[in-house]
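Asks: sharing a model prediction with you, sequence too.
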Amino acid sequence: MATKVWLALLCCFPVACRGAVADRGGPPAAIRDSAGVRIVENERSAETSRLGWRVGPEPSVSIGALEGEEPYLLHWATARMLPDGRIAVANGGSDEVRVFDPSGRHVATWGGQGEGPGEFSGLTQVARWPGDSLVAWYSHGRSMSVFDASGNFGRSFSLQSAETESWLRPRPVEARPDGTILSLNDPEGADTAVVEIRDGEGALSASLGTHPNMIVFVETDEYGNRELSSPAYGPALRLALWGELVAVGHTSRYEIRAFRADGSLARIVRRDDALRAPVQADLGPFVEAQMSMLSESGFPAEMLPDARRSLESTPLSETFPAFSRIVADATGYLWVREYDYPREERPAQLWSVFDREGRMLGFVETPRRLGILEIGEDYLLCSTRDDFGVQFIQVWPLDRSATGS
């Protein structure tokens, strides 16, 4: 039996050609325009080359503890930096927004578990909102609430849909400080998803179309129950708000499409990349990684043996993903994380950085075990865990002044 969904809980003719160019020492890029769409074809540089940007040797702020005062005990937390340097932590374990000053000292707690105004059930994320306000989403993205800079509740709303079935309702992915919401409609069991842009009331502003998502197999057991599965190392859809654009990539190939606010395609960014196929020896690391996620998530211990047997029968994807993640930073650069092949561990996470036009500048390293939540002009806001599984929200300094090598 392949991996089940509950285990995961855990074209046109060119009209102009600009030839090959290089930017700031990065690899050559062929740029052309095709029917109003800018196409940027990047060559891949040697993996040993570096852009020169450096992450500090240790975090400047670290929030979290194994034991101690409750606000510092984090469970299923994510975070965003507020305009005044405070850090808003969405602590999913307690359904609270915990606010820390720039030094990491707890100063306020907003919300809490419940169904009243300003309360949450299933808090998942926070983001900056117009002015100095903040928006939080919860109940699997079904609801969003707005708070002012002091934590006073303003209003709640949900993403509006013409469909009445709850399983067809869109969910937020990211939000901009101007009130723009990037949403995704990916019904369970579907191998495609609809990407949309919404306004600050949750109403549809533009559709970016239907895009391939995870490869999904649907099976029916002897009792007639549907079981959904996907291959090991299968491709997936990746999204990011990239300046005024929306970046959409599918990890089956190294290609990222950037859409305007009206839903039209503005740019296609590609990079030479030879896809590799996994072999049977790669299944073991996949199984262990999934089992570790299940254990950390509190999956019932008595069900773990069945989960392992199911994972061990998971089919392999035809190829490894071309990349892992895409993240846009505060200055308009796009960071694409290189895929880490099993049994070939890198000493650090490796990212390809692209400029605002989509030209690759070079590679940047970030420390292992850091889950990047936000990239500012001079910092990384991250989530990490220590050897005991204790979660921390940390700020790491980022120096962009160095030259590449």
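Replies: Arrived safely, thanks for sending. Numbering: from 1, shown residues only.

Asks: going forward, measure contacts between C-alpha atoms and count neighbours the same way
Replies: Will do.

Asks: measure Phe354 to Arg337 for me?
Replies: Look at Phe354 and Arg337: by C-alpha to C-alpha, to the nearest Å, they are 11 Å apart.

Asks: next up, a structure to set beside the first:
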Amino acid sequence: MTAGWRSALIVAVLLAAPAGAQEVVESAAPRGPDLTLAGEPLVRIGIVDGPVEYIFGNVTGAVRLADGSIVVADEQSANLRRYDASGRHLWTSGRSGEGPGEYGGLWLVRGCAGVPVTVFDWQQDRSTELDVAGNVLATRSLVPLGAHPYGAPVCSPDGRLVFTPWPDDMGASYEEDLAEGDVYRWHTALVSVEGDSVVTLRSGIPGAERFFIQAGSSGPRDWGKDVEFTPVSSGVWYGTADDYELAHLDWTGRVTRVARWAGPDLTVTGERVDAYREAWLARYDDPEARRNFEREYWPDTRDQLPERFPAYEALVALPDGAFWVKTHAWLAPGEELHLLDANGAWLRRLTLPGGATVLDAGRDWVLLRQRDELDVPTVALYELSEVGG
């Protein structure tokens, strides 16, 4: 067991607490051994040159269907592509536009029961359902409901669409107290679309950290925290990424459980800051451009970095109510997925290669967005195995 991870599992259940109190689940060590990726993926999709259906520009999502096939959303080409379990292209659906089956922005929505593929157009605030052949079944605009998701929505097992909306004031209420470069955190809510109604489950949640530019203008903070969430059948797990802690809301908006567990140290070290600076410099081929970045931009970028990393940056629910928690990408040389059970107890840890983005996952597999040695975006499916197994 590595330093910083304790050796006992403690589950504190407040059975004698009054009605409305929360159950607190504290996990100090996993129940099972760590997991690792198989040496090679079962399938990798994405090439630098060749048939256009295998070339990606901007992969914004991918899901693995029940038959093992994979659907990939490529926002640059404004389409969805389905591949069989061996990676062979089956169909392409969609194009740029505003009509049915046309998209401006493209996010895949996970977990929509009874619908093979659901996509959300973030430019038009509209969801589209497709069958397994890529045909459009239905479209629905959220505009008449006044709903404007800030990030990608997620489906609950019973069909509700859950998301965090754009704040009404975009942080304007903070502006009178801010100077250029100041960091603030706006407040948001967790809402669900139920029929023709938008239901607020909880409001006043600390949302995205931003840095102030000028009145009416701000940007996301580098390594900034945000609210992360995932719906399950019993409600929604959510957290603000301040620490390794999540809360469970039932569908009435009541917090019924709090999960806490151990994780990597969140301190932003000089080593990590140096690595971040080098990553920025690597984007510039011209020596003068590199020098200009260090003179003109790096001081402000460095000063806006936090003293602590966000604890996590994504949650991925499984059909049985368990869920994966993805740690922040810059926390450690190896990124991690933590598996928590349906009650919030920590079960296992998976170390990921650096730079991987989790698109979909199960108990024994994970679907990642990666880049190859030529910086070509690819989608890769890996099986998981126990460390030392």
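Replies: On my side now, so go ahead. Predicted model only: the values in this text are computed from it and were never measured.

Asks: could you tell me the TM-score of the two chains?
Replies: Overlay of the two chains. TM-score (TM-score structural alignment, normalised by the length of the second structure): 0.79; 359 aligned residues with a C-alpha RMSD of 3.4 Å.

Asks: map Val227 of the second structure onto the first structure.
Replies: Aligned against the first structure by TM-score structural alignment, Val227 of the second structure finds its counterpart in Leu237.

Asks: in contact with that match, which residues?
Replies: By C-alpha atoms under 8 Å, 6 or more residues apart in numbering, the contact set of Leu237 of the first structure is His211, Pro212, Asn213, Met214, Val248, Gly249, His250, Thr251.

Asks: same thing but 6 Å
Replies: Asn213, Gly249, His250 (C-alpha atoms under 6 Å, 6 or more residues apart in numbering).

Asks: could I get those in TSV, plus columns for secondary structure?
Replies: Shown next, in TSV, are the contacts of Leu237 of the first structure (DSSP: H, G, I helix; E, B strand; the rest coil):
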residue	secondary structure
Asn213	coil
Gly249	strand
His250	strand
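
Asks: for my notes, confirm Glu288 of the second structure occurs in a helix.
Replies: Yes. Assessed by three-state DSSP, Glu288 of the second structure belongs to a helix.

Asks: count of residues packed around it?
Replies: By other C-alpha atoms under 10 Å, the residues close to Glu288 of the second structure number 10.

Asks: which parts of the stretch 151-300 of the second structure are helices?
Replies: Taking DSSP state H, counting those that start in this stretch, the helices of the stretch 151-300 of the second structure run over residues 270-281, 287-292, 298-304.

Asks: nearest spatial neighbour of the aligned partner of Ser86 of the second structure in the first structure, skipping sequence neighbours?
Replies: Using TM-score structural alignment as the criterion, Ser86 of the second structure maps onto Ser103 of the first structure. For Ser103 of the first structure, ignoring the flanking residues on the chain, the nearest one in space by C-alpha to C-alpha, 6 or more residues apart in numbering is Val61 at 6.1 Å.

Asks: what's the one you found aligned with over in the second structure?
Replies: Under TM-score structural alignment, Val61 of the first structure pairs with Val43 in the second structure.

Asks: same deal with Ser383 of the first structure?
Replies: With TM-score structural alignment as the criterion, Ser383 of the first structure matches Arg369.

Asks: same for the strand or helix carrying that match, what does it pack against?
Replies: If you go by DSSP states H and E, Arg369 of the second structure is part of strand 365-371. Judged by 3 or more C-alpha pairs under 6 Å, 6 or more residues apart in numbering; DSSP states H and E, strand 365-371 of the second structure is in contact with strand 357-361, strand 377-386.

Asks: noted, bye for now.
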